[in-house]
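Trainee: task: produce atomic coordinates for the following.
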Amino acid sequence: MGQISSQVANTAQHTPENTKPSMAKVATATTIGTTIEYYDFFVYGTAAALVFPVVFFPALGAAAGLTASFATFAVAFFARPVGAMVFGHYGDRLGRKRALVATLIIMGVATVGIGLLPTPEMLGTFGWLAPTLLVAMRFFQGFAVGGEWAGAALMAAEYAPPKLRGFFASLPMLGPSIAFGLSSTTFLITNITLGEESEAFLTYGWRIPFVLSAVLVIIGLWIRMSLDETPVFREQQAKKKAAEAQAAENNMVPAKEALPLGDAFRKQWKEIFGGGLAFAALFAFFYIGTSFLTSYGTTNLSLGRNEVLIAGIVASFFFAFTTVISGFISDRIGRKRTLVIAAIGGVIWSAVMFPVMNIGTSDDGTGSIFWFTLGVGMTLGVAGLSFGTAGSFLPELFETQYRYTGAGTAYGFAGVFGGAIPPLLAASLIAAFGEGAVGLMLTLVALISALVLFTLRETKGGAMDETVPDDTNVTVTSAQPVN
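Mentor: Below is the predicted model:
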């Protein structure tokens, strides 16, 4: 065993470092990748609020059609843990880069496919097939994003210097804020060009943002293919190969390698489910702000579609600012403290969110675009305070050999807890109990996230290649003699 350990250490020391790219290149590649993935994701969210109830569910009526539309939106969140587990397995076994390239291709195909879907009217008797295909494409969108986030976060976190890991790991998290602004801008331009209430927009105009994503995917693939594997992953692979070589030399066979998913759940199940609940509030505020409030502005506040889209563009700057600030602060005061501050901010804001957005509402029920924009911006700002820190906190919780799987699965569960259920319930809650019920729901989610955070360890300052401080998490793979 001593001989094996010696060769492993020697091989790890000679892992090539001359191919290490600059942090600027890593940040650019990961941020552009997440921007493209989430652009595709948000284009669907915007369409689910503004278009799909009319195009795919016209027979259900306005309220039921909107609920059905958001139900298809929620499908992606249940697909995210599946994508995290599948891509996590290959990302931990074959490398982060290969998994990230695959997620981008799948997302691109699914999004363009949505833009080319026939409507129920086009299919006549087989009209039911249109929403069925919509759900299928939405599933693949969620499947791809489930693998994308963890890979991009790992790339940045594993390359970043320890003292600035929170900041650099927050940069790929800018992707969703940029993507939300970009998707809102695309729909706004399409609206202005074709006319906000025109038949052309409902017939084919809504398809343009989906089909245009193909151009972004090609650009993203070109950039992502130029990035190398992380030093931490290369070092892990070098250790494994050295151990295998030593075992072969001694006429021994290494123990069968455990599956990353099995290892992650067996050794760090608390971190997986705890991480999912800790970031549930992030998703709740995020998707209430990006999807539900888009619908709320047009239906409840009687604002124009273009006004709501402009509000989304402005709010994306709130989101981007707090995302980077969150990562920066977490390098100084710690990940957990930053996340607790975000959760407390969520509790406070959820109590006043709807009253703020209803300030200035006229007698005929038309809301104020200023207060609505501020409301969306503050909602996304609260989400950003958690989102920026998530990029470093979740990867730091898990060991290298199953980090992609563990971090991605925890993030996927957070999407189910906070991203799928609250937006789906929000429309029904407002109809049955009023706006205060949605605020109360967000308060409860924020409180749960805050309480669960206290059960997780602080990760700031730890090395990405060290074993987590728990006796049950120490893995020693010994060689077994050949019979």
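
Trainee: only C-alpha atoms for contact and neighbour calcs from this point on.
Mentor: Will do.

Trainee: residue 221 contacts residue 104, doesn't it?
Mentor: Yes - Residue 221 lies in contact with residue 104 (Cα atoms under 8 Å); the separation is 7.2 Å.

Trainee: the more surrounded of the two?
Mentor: More neighbours surround residue 104 than the other of residue 221 and residue 104, with 24 against 18 (other Cα atoms under 10 Å).

Trainee: and the more buried one, what does it touch?
Mentor: Residue 104 makes contact with 33, 37, 144, 148, 217, 220, 221, according to Cα atoms under 8 Å, 6 or more residues apart in numbering.

Trainee: and the helix or strand encompassing it, how far out from the chain's middle?
Mentor: Using DSSP states H and E, residue 104 sits within helix 96-115. Its chain's average C-alpha position is 14 Å from that of helix 96-115, according to Cα atoms, centre = their mean, to the nearest Å.

Trainee: on that earlier part again, closest to residue 315 out of the contacts of residue 104?
Mentor: residue 37 (19.3 Å; Cα to Cα).

Trainee: I figured the closest one was touching residue 145, is that so?
Mentor: Yes - counting by Cα under 8 Å, residue 37 touches residue 145, with 6.6 Å between them.

Trainee: run this one through as well so I can compare:
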Amino acid sequence: MRLSRTVFVVTQTHAEDPAHPGPAPVNHKGRIIVSSLVGTTIEFYDFYIYATAAISVFPLLFFHSSGGNGALLASLATFGVAFVARPLGSVLFGHFGDRAGRKATLLASLLTMGVATVLIGLLPTYTSIGIVAPMLLALMRFCQGLGLGGEWSGASLLAGENSRAGKRGFDSMWPQLGAPFGFLLANGFFFMLTMTMNYDSTQATTNHAFLAWGWRLPFLFSAVIVALGLYVRFKLHETPSFQRTKDRGEVVKAPVLEVFRSSWRDLIRGTFIMLATYTLFYLMTTWILSYAIGKVALGYLGISYHSFLVVQLITICAFALTIPISGLLGDKLGRKRFLLVVTVAIIAFGLSFRFFLDPARMGTGSSANLVLMTVFMLIGMALMGLTFGIQSALLPELFPTNVRYTGSAISYNVSSILGAAVAPFIAAWLAARFGPGSVGLYLVAMAVLTLIALITTHETRDLDLDAIGRDKPAGEVPESVLVDA
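Mentor: Here you go, the predicted model:
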């Protein structure tokens, strides 16, 4: 009887003056855009500055090794710590996002992520405190992962739950623009530092200015972005969808348990819908870098780092430009139909790897065909923007409001393990053993799994966010999961 009393009280409260419910606070459009964009910008900015430092800086300063690749492998292991922490962060911040609200949780996730990133820039090195240095580095990386686990979902909900009618795909794409923005900021920063400080990673010693203090600047700079994000997010109102769910008394006690009970199929679908996106992104950023600048004697292309970085900085613009197009077409054609077409295009692109990347055709070293590489990167980055841009609308649309934060966060971050954490390693092994064409076939296999997930998913474009999951009779919702009114 407790459930029926709760529902009755909530219904009675709203029935007292249905004609004058009172104006709901409205978030300014510009504030929504900045608030949702800043978190994912930091997310990808952090990814690139840490990835760059994990290869060129941390092995020299934070890890002691008697020789070989031990220090590099240990440094890359700390890079992977964040992928372990992200699903935990999705559960932690998803719980509070579905219980306490989107605004407070977004502030907490941004602060967790930002403080950890800044502290990395202040850490003492191995020569100062010994083994404690890499331990602190791993701890900060874990904290980054926790914050990242809740950031994307909250930013997507902030944009989507404040969106205009019929424009949810476009209005939700702002968090996705953080990926190319973060890439440009991070790589542009390191490019500028290494050029102005005349740093050559193959020759510089540990007393070089870049290794002494220059590498810290990109980490410390993140404090500026975090401060901007906190300032804007403090001024936000709660999203209308969550506020109405709270007013109806439909907030649940344990969102993670409820989402697995009521929406486990959509958790699986959401995870695999993101799989091709994550795999493509990490192949086009992390793996391709190692393949392009690797030594010719080992079967790689031997392109200079600075030359390839210029190619990346140019082609990332295709990524940025196609994200808004994805939002527009996702609204016009529907999420499912649009992504089916894009995923088929990704499969075709995967089949082209052997043509583009074969050293015999591409050339190696100073003779490498950078025009052909640029065309390859442009196609991959354009497809990345098209598949990525609409995901911030689609994944949240799979879940009811009272578990939307948790459900979309878990799908997004579990997919990051399946499609991101392992993709560069699998691709590197395949390329070394069977050539670059096999990496394309790996992408094809992941895209086929995404295609199957999309085929089994219903269209979500025209769904009312408030109505999702509310078509079940109240008696089907277990009493134990509802918060008392």
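
Trainee: before we move on, the earlier item: show me the common contact partners of residue 37 and residue 145 of structure 1, please.
Mentor: residue 107.

Trainee: returning to what we had before: ok, and the contacts of residue 104 of structure 1 in structure 2?
Mentor: Retained contacts for the contacts of residue 104 of structure 1 in structure 2, judged by both residues aligned by TM-score structural alignment, their matches' Cα atoms under 8 Å, are 33, 144, 148, 217, 220, 221.

Trainee: these in helices, which ones?
Mentor: In helices, defined here by DSSP state H, the members of these are 33, 144, 148, 217, 220, 221.

Trainee: what's the nearest residue to the second one if we skip its chain neighbours?
Mentor: Nearest non-adjacent residue to residue 144 of structure 1, counting by Cα to Cα, 6 or more residues apart in numbering: residue 103, 4.6 Å away.

Trainee: quick one: map the one you found onto structure 2.
Mentor: Matched by TM-score structural alignment, residue 103 of structure 1 corresponds to residue 109 in structure 2.

Trainee: which strands or helices does the host helix or strand of residue 256 of structure 2 pack on?
Mentor: Taking DSSP H and E as the definition, residue 256 of structure 2 sits inside helix 255-262. Contact here means 3 or more Cα pairs under 8 Å, 6 or more residues apart in numbering; DSSP states H and E; on that basis helix 255-262 of structure 2 packs against helix 70-99, helix 404-416.

Trainee: give me the distance between that helix and the centre of its chain.
Mentor: For helix 255-262 of structure 2, the distance to the chain centre is 23 Å (Cα atoms, centre = their mean).

Trainee: ok, and for it, which residues are buried?
Mentor: Going by neighbour count (16 or more other Cα atoms under 10 Å), the buried part of helix 255-262 of structure 2 is 255, 256, 257, 258, 259.

Trainee: also stretch 219-234 of structure 2?
Mentor: Buried-residue list, stretch 219-234 of structure 2, by 16+ other Cα under 10 Å: 219, 220, 222, 223, 226, 229, 230, 232, 233.

Trainee: against structure 1, where does that stretch fall?
Mentor: The aligned range for stretch 219-234 of structure 2 is 210-225, by TM-score structural alignment.
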